[in-house]
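Structure for the following, please:
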Amino acid sequence: MFIVGVTGGIATGKSAVCEIFKEYGIPVIDADVAARKVVEPGRKAWHLIKKEFGDAVFHKDGQLNREVLGEIIFDSVEKRKKLNEITHPEIYSEMFWAAVRCFFQGHQFIVMDLPLLFESGSMVDYLYKIIVVTCEEDLQLQRLIERNFMTEAKAKKRISAQMSLERKCEQAHFVVENSGTTQDTREQVLRILSILRSYRAHWKLRAIAGLCCTGLVSLLIWIGFRVLYSQHSTVSRRR
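Sure thing, here's the model as predicted:
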């Protein structure tokens, strides 16, 4: 099994692209979903955020107030970095175990929705291919304002906090231009899907995993026989 990363800018349409992969039976592991799980009340990241940012970033019921926390971190590079240090290890751990489950289910490849792939840099080396979803800058701004009900100034601040789309596209294996119609985007994704399905990298990984498992089982059997032989020899000497 190999891993394909989908990234892009905020409000460029990453989720729409991932939904198309889901329609065709490709598992999608979403970093945003994992991020919501790891900050649930009582989790390790929840406690660390509370310690670092205080009660002001939580609702009365203990749930994280994402809007308040978002205002804080997008106004401060240092605080944004601190939040990432708290949450990213937990998020990647959550995604890792989800990927392991997909591996044992026999999937050829999976897709990971990673909004901050290049900004964090942690997952790049684990991805076989990278897809960047982009769109025209004015359209990105309009989508963000309408989706998040925010002012133009706040939307621009959110966009500027991320790496530019141009730099992301330079590091991609595939680029999906999502400024056109839904059908245009779908056709681009299906072309990429066809290419990904033609790859055979997953067989190499499965062969390596199979050899490792075979070696481990053989070692355990050998140890078992050695223990039994030792016990049998001890009993024989006593007789």
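
switch to C-alpha atoms for all contacts and neighbour counts from now on
Will do.

What residues of the helix ranked longest in the chain count as buried?
Longest helix of the chain, by residue count under DSSP state H: helix 201-238. For helix 201-238, the buried set under the neighbour-count rule, 16 or more other C-alpha atoms under 10 Å, comprises 202, 206.

Contacts only, for K50.
Contact analysis of K50 by C-alpha atoms under 8 Å, 6 or more residues apart in numbering lists V57.

ok so, going back, run through the neighbouring helices and strands of the longest helix of the chain.
strand 2-8 (3 or more C-alpha pairs under 8 Å, 6 or more residues apart in numbering; DSSP states H and E).

Give me the helices and strands touching the strand it packs on, please.
Packed next to strand 2-8, using 3+ C-alpha pairs under 8 Å, 6+ apart, are helix 14-23, strand 109-113, strand 129-134, helix 201-238.

quick one: contacts of it?
14, 18, 108-117, 126-134, 165, 168, 201-202, 205.

Out of those, which end up buried?
Judged by 16+ other C-alpha under 10 Å, buried ones among the contacts of strand 2-8: 14, 18, 108-117, 129-134, 165, 168, 202.

Return the list of helices and strands in contact with the strand or helix carrying R36.
Assigned by DSSP states H and E, R36 belongs to helix 31-38. Helix 31-38 sits against helix 44-53, helix 77-104, strand 109-113, with contacts defined as 3+ C-alpha pairs under 8 Å, 6+ apart.

Following up with a second sequence; could you model it the same way so I can compare the two?
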Amino acid sequence: MSTTPWILGLTGGIGSGKSAVAEQFTTLGVHLVDADHAARWVVEPGRPALAKIAARFGEQVLQPDGQLNRSALRQLIFQDAEQRHWLESLLHPLIGQEIRDYLARAQSPYAILVSPLLIESGQNRMTQRVLAVDAPEALQLQRTMVRDESSEEQVRAILKVQSSREERLRHADDVLVNDRDHAWLRSEVERLHRFYLTLRGGQP
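Here you go, the predicted model:
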């Protein structure tokens, strides 16, 4: 009889190398869902959420092809806490359901929910264990500036919005400090994977 996979939450600040770690786990055959992807799926054309958003904010939040115009919507809600709250209360349950549905299809002994806002959004309540990818702040800044071609000020602003490192690490069962090369990272992920395969329900 197949046991239901337990869920590992994978999180980390911007530039910590969370995506590289997630990629390593998928090469080992672990079923993975990305909360950012789920957030995009729920507002695709033809989904009820998009119709509700358009009904509330008007055609200005749609692109000519019917897709959601994210930057237009972002500008509208950033200036207005009430509208932002309305949008979050519409989308968060839908995103949660999307994630649960996707995780339920997992065939691997455990499945991973990748979310930069795992702690802040409360999505860690869907998980039985949390792995935080960490990196020294100087390295986070450097990686993100190179990747996004953004200024140090922009990256620092994002770091400020994301939950503090202390908060993330406090919720983590496991911490992977990603400050070395790719080969080392791969061997660390393999070591964690072997350990996770021994767990039942995410606990030793």
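
how about JSON lines for the helices and strands packed on helix 31-38 of structure 1, with distance to H173 of structure 1 added?
Formatted as JSON lines, the helices and strands packed on helix 31-38 of structure 1 follow (distance: least, C-alpha to C-alpha, whole Å):
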{"stretch": "helix 44-53", "distance to H173 of structure 1": "33"}
{"stretch": "helix 77-104", "distance to H173 of structure 1": "21"}
{"stretch": "strand 109-113", "distance to H173 of structure 1": "14"}
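
Ok, which of these comes nearest S194 of structure 1?
strand 109-113 (12.4 Å; C-alpha to C-alpha).

want to throw the helices and strands packed on strand 2-8 of structure 1 into JSON lines with distance to E71 of structure 1?
Formatted as JSON lines, the helices and strands packed on strand 2-8 of structure 1 follow (distance: least, C-alpha to C-alpha, whole Å):
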{"stretch": "helix 14-23", "distance to E71 of structure 1": "23"}
{"stretch": "strand 109-113", "distance to E71 of structure 1": "23"}
{"stretch": "strand 129-134", "distance to E71 of structure 1": "25"}
{"stretch": "helix 201-238", "distance to E71 of structure 1": "42"}
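
Which one of these lies nearest to V38 of structure 1?
That would be, of the helices and strands packed on strand 2-8 of structure 1 and by C-alpha to C-alpha, strand 109-113, which comes in at 16.3 Å.

Please name every helix or strand in contact with the helix or strand following the closest one.
Note on strand 109-113 of structure 1: by DSSP H and E, the next helix or strand toward the C-terminus is helix 117-120. Packed against helix 117-120 of structure 1 by the contact rule (3+ C-alpha pairs under 8 Å, 6+ apart) you find no helix or strand.

Helix 117-120 of structure 1 vs structure 2, mean deviation?
When structure 2 is overlaid, helix 117-120 of structure 1 sits 0.8 Å from its aligned residues on average, using mean C-alpha distance after the TM-score superposition for structure 1.

Tell me the buried residues in that helix?
Across helix 117-120 of structure 1, burial judged by 16+ other C-alpha under 10 Å covers 117-118.

go on, stretch 35-54 of structure 1?
35, 37-39, 45-46, 49.

so how far is V133 of structure 2 from the residue nearest the centre of structure 2?
Centroid-nearest residue in structure 2, with C-alpha atoms, centre = their mean: S115, separated by 1.7 Å. Distance, S115 of structure 2 to V133 of structure 2, by C-alpha to C-alpha, to the nearest Å: 11 Å.

tell me the SS of the corresponding residue of structure 2 for I192 of structure 1?
Aligned counterpart of I192 of structure 1 in structure 2: L192 (TM-score structural alignment). At L192 of structure 2 the chain is in helix, as set by DSSP: H, G, I helix; E, B strand; the rest coil.

I99 of structure 2 and V33 touch, don't they?
Yes. Here I99 of structure 2 reaches V33: they are 6.8 Å apart, a contact under C-alpha atoms under 8 Å.

Which residues are in contact with each of those two?
With C-alpha under 8 Å, 6+ apart, I99 of structure 2 and V33 have common neighbours L113.

Mean per-residue distance, the helix or strand where E71 of structure 1 lies versus structure 2.
Using DSSP H and E, E71 of structure 1 sits within helix 66-74. In the superposition with structure 2, the aligned residues lie an average of 4.7 Å away from helix 66-74 of structure 1, counting by mean C-alpha distance after the TM-score superposition for structure 1.

ok, and for that helix, which residues are buried?
69, 73-74.

what's that helix packed up against?
Short answer (3+ C-alpha pairs under 8 Å, 6+ apart): helix 66-74 of structure 1 packs on helix 77-104.

Now do the helix it packs on and strand 2-8, the angle between them.
Orientation of helix 77-104 of structure 1 against strand 2-8 (axes from the mean of the first three to the mean of the last three C-alpha atoms, to 10 degrees) gives an angle of 150 degrees.
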